[in-house]
Structure formats: structure tokens, C-alpha cells
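S.K.: How does the following fold in three dimensions:
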Amino acid sequence: MTVTTDATDRAAQILSRPVTLNGLTVPNRIVMAPMTRQFSPGGIPGEDVASYYARRAAAGVGLIVTEGTYVGHESAGQSDSIPRFHGEEQLAGWSKVADAVHAAGGTIVPQLWHIGMVRGAGEPPFADAPPVGPSGIGTEGAEVTGKAMTQQDLDDVIEAFAKAAADAERIGFDGVELHGAHGYLIDQFLWAGTNRRTDAYGGDPVARTKFAAEIVAAVRSAVSPSFPVLFRYSQWKQQAYDARLAETPEELEAILAPLAAAGVDAFHASTRRYWQPEFDGSDLNLAGWTKKITGKPAISVGSVGLNGEFLKAFQGEGSTVRGIDDLLDRLESGEFDLVAIGRALLQDPEWAAKVLAGRFSELAAYDASSLKTLH
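M.R.: Sure thing, here's the model as predicted:
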């Protein structure tokens, strides 16, 4: 069975609308979510990486958020195959990526990343660099396995984010996204489970937001006023899916308001299932609450296009709250502004083109083997 013309037209109409993020106009509502791909030896993105992103831009993705890329702090990463956003060769490679995406008609922002206590001692690319975090503990428990950051450490990391953002603007990117999600460094400060500090950077939710807000403010000062600054955050962590920064909308506002005031232009609210309500008493998901609280544009993400029920709905085979109608209803109502697609775009570079053109019958269920190649 195929999707009706009305459904096809509705999907194309809603998803094709442009949206403005500060000084950037994104041509449609489809975002490529950041996904780590270890295909950059020496931290340098090559021609294959440029082609990988350009292929998705050419197929209709409105905004590409790159895989996480390490800022210029030696403790920022744990792999020599994950790209870095510092160094002459690395930035030259990224410049070519931005050029390729623009030539294909897309827009692109790098995701700037510091993994903090997720790093293991002795890991590359800088083996002597210690794991660092707010209290020297990881998300797995209370054991101290790294270094609690000093004020100098905090200042160095803030400077690294600001420099990376300035470099991104200089070499032609359309904005930046700060990775404040999933249990990495910025999130380690936001979450009470890993932030046990007793100074100004620890304590209540507003204090735990201080480090993130200082990064945002430094980035905002390092780039042009119209240059978009996105901030990705999550309740869940890689090692703790049930973790939560906020149990109520009021607690979430205490975290997000300082970030918005510091200069975030749009929030990327990461959930594992976009259709799940975030708080009792409302159907709004995390992105919906984020937009309601801050008034800023919000990107929703979480298993869009992956499960079989979603694909059946795309193809007109029954109805489901996880199907295309539900997603379009939420976009049309303004619950959130953009939708990010992750693994479905890894498998199929043409995913956006197929959806925008109503070629739903050509969509296929996600196959994990797509992670093994860069195509």
C-alpha cells in the first residue's frame, strides 16, 4: 500500500518549510544528528568524510550537525580516529567538509565536544592527559578515577570551546553546536550524580549550570552576533539511561534559563524515543518543554524513522502514534521546530529526499551494518 497524495503533500509541505536560527536560514526541518564515526586518522577529516556529509546535503538534509569533534584540550578525547577541531591539518580538512556541504546546497555546524571522565587513563590521542571532570568521578559510580578540575582547568576548557567556535566561523561553518549531553564533560557538571563540587560550580541546579553557561558566553563572545550557537543536552547518560537532570518543568527551567541567557540560539533536546512525554500531566516531549520554557527554537530527536511501526505508517499500513502523522502534527503545532535523524541517515543517504518526495515505499528498516562503512 502506498501513502495517499494528501499525506505525501502534507509531509512535503511541513518538512520543507525553512526555519531561522539566529542569522542562519535552514532550508527545511530535517537535521542530520551527530553520530560518531571513527574515519578520521590523526583526527583529520579527509575527502571521504567530506563526501559523506555532502551526499546527505545533496539529498535534502537541511542542517547537518557533524559527529562530535574534540576541542583543543588534551583531555578532550579518547581516540585518534575521531576528528579534532584544532590543529592546522584538522581545520583544513574541516574547511573542505564545509565547502562540500555548501556546494551541495546544505548548511552545517560542527559539534564541539569534550568527553571529560569518559576518557580512560592512557588513551589517545594524548596518552599522558588525565581524565578530568567536575569531581573526578564518572557516571558509573562514586569512585574517583580522574582529576577534579581546578579553576585553571575550567578556564582552559572554556577557552578551548571559544577558540573552536571562532575557528568554525573563520573556516566557513554556519554555526556551532556545544555537546552538553549523554554524560560527557559539560553534562557531568549539569548532573548531580557526577558533580559533587562545593564551590560555585556545584550544588543546586543553577550552580551546576555555571560551567556550561560560561562556555556558552565565551563562545558567544568569540563569534559574530548572528552566528548560531546550538546546545545539545539530555536527561539520560550513556552509562545511565534512567538518569535525569530535572524531575519537573521548574527544575528544567532552572537549568535552561541560564544557558539561554548566556547566548544559546537553539536547543537540541536528545531523547531515546521522541514520542515519549517528558513530565507527568503533559504530552510535550523534552524538546517541546525546552521551547516552552526558553522560547528558543528546539530540535527533537530520538528513534525517528527506525522502528518498523514508523515505517509501516510511512507506507500507509495502519496507524501508530510513532508514525509520520504524529511527527508532522507536533511540527505543525510548533511543539518543536526541527527533527533530527540519526541512524536512518547512516543507512540511507537519500532518506530526506525520499521523505520529501513521498517515496516512502523505498524506505527500509535500519540495518546496523551501515555503521561499518562511511558511504
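S.K.: Only C-alpha atoms from now on, for both contacts and neighbour counts.
M.R.: Will do.
S.K.: what comes into contact with the lengthiest helix in the chain?
M.R.: The residue-count maximum for a helix in the chain (DSSP state H) belongs to helix 151-170. Here helix 151-170 makes contact (Cα atoms under 8 Å, 6 or more residues apart in numbering) with 71-73, 85-86, 91, 110, 112, 174-176, 211, 214-215, 218-223, 227.
S.K.: name the element the spatially most central residue of the chain belongs to?
M.R.: Using Cα atoms, centre = their mean, the residue of the chain that lies closest to the mean C-alpha position is residue 232, 4.8 Å off. Mapping residue 232 onto the secondary structure by DSSP states H and E places it in strand 229-237.
S.K.: hmm, back to that, can you turn the buried part of the contacts of helix 151-170 into a ChimeraX selection?
M.R.: Here is the ChimeraX selection string for the buried members of these, based on 16 or more other Cα atoms under 10 Å:
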select :71,72,73,85,86,91,110,112,174,175,176,211,214,215,218,219,220,222,223,227
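S.K.: Inside strands: which ones of the contacts of helix 151-170?
M.R.: Counting by DSSP state E, the contacts of helix 151-170 place 110, 112, 176 in strands.
S.K.: Distance-wise, check the second one relative to residue 221.
M.R.: Pointing back at residue 112 there. Computed with Cα to Cα, to the nearest Å, the distance linking residue 112 and residue 221 is 16 Å.
S.K.: do the same with the last one
M.R.: For residue 176, the distance to residue 221 (Cα to Cα) stands at 13 Å.
S.K.: try the first one
M.R.: Relative to residue 221, residue 110 is positioned 18 Å away (criterion: Cα to Cα).
S.K.: mind listing the strands for this structure?
M.R.: Listed in chain order, the strands of the chain (DSSP E) span 19-21, 24-26, 30-32, 63-70, 107-113, 132-133, 147-148, 176-182, 229-237, 266-270, 298-301, 338-341.
S.K.: just to revisit the earlier point, cross the contacts of helix 151-170 against helices and list the overlap.
M.R.: For the contacts of helix 151-170, the ones inside helices are 91, 211, 214-215, 218-222, with DSSP H as the criterion.
S.K.: now the other sequence, so there's something to compare against:
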Amino acid sequence: MSALFSPLAIGPLQLCNRIVIAPMCQYACTDGLANDWHVQHWGALSQSGAALLLTEATAVVPEGRISWADLGLYDDACEAAFAQALASVRRWSPMPVGVQLAHAGRKASTHRPWEHGGGAIAPEAAHGWRTVAPSALAYADSDPVPAALDTAGIARVVQAFADAARRAARLGLDAIELHAAHGYLLHQFLSPLSNHREDAYGGALESRMRLLLEVFDAVRAAVPATMAVGVRISATDWVDGGWDLAQSIALARALDVRGCHYIHVSSGGLHPAQRIVAGSGYQLPFAEAIRREVDRPVVGVGLITTPEQAEAALERGQADAIALARALLYDLRWPWHAAAALGATVATSPRFLRAVPHGLPPLLVPATGTAD
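M.R.: This is a model prediction of the structure:
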């Protein structure tokens, strides 16, 4: 049997295979509201044959959005719009859906990537606002300097994550992923390059991990046991003196003890001086090292583009599941093609069953539990 198409339990969540759709920002919102773009985008992904759809980074407060066009889950209007989009998707697909809860910290208040290079927007400019961070250190020299969070501000961040988690639970979502990677706020607290605090949230590793662990505990307490809760981390900053694999292993162990259902292992994004040595599956060694140290599943991601590569990573024990982002944007039927290559099957709407080319064995089976 194909490893990629074998089932996997992520805490209370049962996955039919090991293909996870990684969060991908769409920059399509006004005031944080999901809309028709999300209906068609999530709907297409939900028919892909993957096992779990993680929606894009979703801000827990308005100032936590990466850009003014980002998705949010911080008020009743955001919750209602998310519910409407999700209902349209779930009518036609039984695929589990999770949300990645995020706060961009000092990397917030930016243009959309295709406008002005995605650069920072000044607080006084249109679509701009004052950003916050663990310390008053900008991401890039040309960026506005963020405000350092005080202890009351940190408490508000923890509360915002918990409140957004409650909204996610009311929406009937299956999973929550906490975004502690790619240089956003929780990662900023982890890294000594961005965290120069001298209080209980800075300095020693245990203190730099404090905010993420407090957020995790608050989110777990806010949602029912039927929801999976995981964390995405950057295993290294790719900068000397920054966050690295050894610290990531210590964090993974702390999360494992707390009952974190999975760890999604990416890298980079914290500092413009990063020097990433990219290549096919370049982040899998980080996932493999962390996987050896924890009991719960580890998700590998990053330039994994072929079914054979994904299968080999699982067989070698580098990860328990494989997350795809750009590969699925490019080819929405990637899991179908992987099933054909690996002799497996995927569930989809019966309307698609005749899509299998003549000469191939049956690889599509009808999904159950939808309007079909």
C-alpha cells in the first residue's frame, strides 16, 4: 500500500491519506471578510483528493493582518462571512477543513505581494497601521519601527488567539494551526534576532517560548477535544545567532508534552539576512530531526513536487504527512495524479468519476456525506 495514501490520525482527526493543503494567503479580503473568491478557491481545493485543507493565515486582530486584504476571524462580521463561505464548500465536499490562526507582528501593514513588491506601508498611509512586536526592531531597515508590546499587550494577544479559536469552534472547523513560523509575531518572540526583551518573555530560550506556549494552552482550553490543534514553526532562521534546529527541538518537545496534535515544520522568514539553501525537499531534514524527538505527527513541507518524492519522504521516516502549497495551486489535481502514479485511490464528487483517462485503472471513488 502507498504510504502517501495510508490513513493518519492527527489527534481526534482521522485523515484518509497524508496529503495536507498548506495555508496560502490570497489577499482577497476587505475588512477581513471571506467572500466569493474563497468559495471558489476553497471549493476547488476541497475536490483535490487531499486529506485536509488548511485555510490561509487568518488574523486574530485587525492589526495582525499581513496586509489590509488578509482574512480575519476577529469579530462577528468575520465569523459570519467565514461561515457562509465554508457552508458553500462543505455542501459539496466532506474534506476536513482547518484554519491557521496568525498575527503578523512587525511584518503586518504591507502591500499585496504584486503591488510595490509587497513592501511595508507607513502607519499614516492608506491601508497602513502601527505594527507591534516583541521589541522595537523593524524587519528591514526601511520599514517603520514597531511598538514593543507591554505585558498588557501580550495578554491581549493571548486572549485574541483564544477568542478566534472559539469562533473557529463555532464554525465547526476540524482543526486549528497556530502560525509560529515565517517571521510573524509568535516566531518573532522565539528568535533572539527579533526578541531583545529583558522580562519574562525574552532572554533565555524558555522565556522566548513563553508566549507561544501560553497561546497554545489558551487555544486548547478554548476549543472542544474534538478539534485538532497543531503548530507551524520555522525550524531555523537561516541566520547565524538566530532561531535554529536545536531550539526548535526543545520547543517541539514542550509542545508535545502539552498535547500538541501535530507540528508543521517550515523554515525562514524572520530576517532579511537569511541565506536559505533551497532545493528539492530542502526542509525535510528539519522535519525528520524533530520527528525523532516527539510522539505526535510531524508534517513536512517545502519544494516537494512529485508523488515519488512525497512517498519516499514518508517511507524514509522524514515526516508523517506531506503539505503542499504552490504545487497544488499549479495543479489542483495533484493528488489524483499521485494516486495514479502510486496505485491508490482518492475520494471525490461522483460528478468527476468519468475524468479518469481510458487505459488507467479506477483511481477515483465517490465521496460520501455531501449534497451528492
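S.K.: Measure how buried residue 259 of structure 1 is and give me the count.
M.R.: With neighbours defined by other Cα atoms under 10 Å, the count for residue 259 of structure 1 comes to 25.
S.K.: oh, I was asking about residue 314 of structure 1
M.R.: Residue 314 of structure 1: 27 surrounding residues under other Cα under 10 Å.
S.K.: again with residue 32 of structure 1
M.R.: When neighbours are defined as other Cα under 10 Å, residue 32 of structure 1 has 26 of them.
S.K.: doesn't residue 59 make contact with it?
M.R.: No: using Cα atoms under 8 Å, residue 32 of structure 1 makes no contact with residue 59, being 11.4 Å away.
S.K.: was I right about residue 355 of structure 1 contacting residue 9?
M.R.: No: with contact taken as Cα under 8 Å, residue 355 of structure 1 and residue 9 are classed as non-touching, separated by 10.4 Å.
S.K.: quick one, which of these two is more surrounded?
M.R.: The residue with more neighbours, out of residue 355 of structure 1 and residue 9 and counting by other Cα under 10 Å, is residue 355; that gives 20 against 15.
S.K.: residue contacts, the closest residue to residue 135 of structure 1 other than its chain neighbours?
M.R.: Distances taken as Cα to Cα, 6 or more residues apart in numbering place residue 148 nearest to residue 135 of structure 1, at 4.3 Å, with adjacent residues excluded. Under the criterion of Cα under 8 Å, 6+ apart, the contact partners of residue 148 of structure 1 comprise 132-137.
S.K.: and with 7 Å instead?
M.R.: For residue 148 of structure 1, the contacting residues are 132-136, by Cα atoms under 7 Å, 6 or more residues apart in numbering.
S.K.: Straight-line length of stretch 18-29 of structure 2, end to end?
M.R.: Counting by Cα to Cα, the length from the leading to the trailing residue of stretch 18-29 of structure 2 is 30 Å.
S.K.: How far away from the center of its chain is it?
M.R.: Taking Cα atoms, centre = their mean, to the nearest Å, one finds stretch 18-29 of structure 2 lying 8 Å from the centre of the chain it belongs to.
S.K.: now stretch 94-106 of structure 2
M.R.: Relative to its parent chain, stretch 94-106 of structure 2 has a centroid offset of 6 Å by Cα atoms, centre = their mean.
S.K.: And stretch 120-130 of structure 1, by the same measure?
M.R.: Using Cα atoms, centre = their mean, the distance from the centre of stretch 120-130 of structure 1 to the centre of the chain it belongs to is 25 Å.
S.K.: And for stretch 122-141 of structure 2?
M.R.: Computed by Cα atoms, centre = their mean, the separation of stretch 122-141 of structure 2 from the middle of its chain amounts to 23 Å.
S.K.: can you tell me which residues contact residue 222 of structure 1?
M.R.: The neighbourhood of residue 222 of structure 1, defined by Cα under 7 Å, 6+ apart, consists of 162, 165-166.
S.K.: Which one (most neighbours) among those?
M.R.: Most crowded among the contacts of residue 222 of structure 1, counting by other Cα under 10 Å, is residue 165 at 30 neighbours.
S.K.: Could you check how far that residue is from residue 19 of structure 1?
M.R.: Separation of residue 165 of structure 1 from residue 19 of structure 1 (Cα to Cα) stands at 22 Å.
S.K.: One more: residue 290 of structure 1?
M.R.: When distances are taken as Cα to Cα, residue 290 of structure 1 and residue 19 of structure 1 turn out to be 17 Å apart.
S.K.: more neighbours, the two?
M.R.: The neighbour comparison of residue 290 of structure 1 against residue 19 (other Cα under 10 Å) goes to residue 290, with 27 against 16.
S.K.: and the residue nearest to the centre of structure 1, how far is that from residue 226 of structure 1?
M.R.: Here the distance between residue 232 of structure 1 and residue 226 of structure 1 works out to 19 Å (Cα to Cα).
S.K.: And residue 186 of structure 1, by the same measure?
M.R.: In this structure, residue 186 of structure 1 lies at 24 Å from residue 226 of structure 1, with Cα to Cα as the measure.
S.K.: of the two, who's got more company?
M.R.: In this view residue 186 of structure 1 and residue 226 are compared by other Cα under 10 Å, and residue 186 has more residues nearby, 26 against 14.
S.K.: Thought residue 214 was touching the more buried one, still the case?
M.R.: No: under the criterion of Cα atoms under 7 Å, residue 186 of structure 1 is not in contact with residue 214, lying 10.7 Å apart.
S.K.: end-to-end on stretch 189-202 of structure 1?
M.R.: Stretch 189-202 of structure 1 stretches 8 Å from its first residue to its last (Cα to Cα).
S.K.: Identify each buried residue in it, please.
M.R.: Going by 16+ other Cα under 10 Å, stretch 189-202 of structure 1 has these buried residues: 189-197, 201-202.
S.K.: Over in structure 1, find the residue span stretch 205-212 of structure 2 aligns onto.
M.R.: Taken onto structure 1 by TM-score structural alignment, stretch 205-212 of structure 2 occupies residues 205-212 there.
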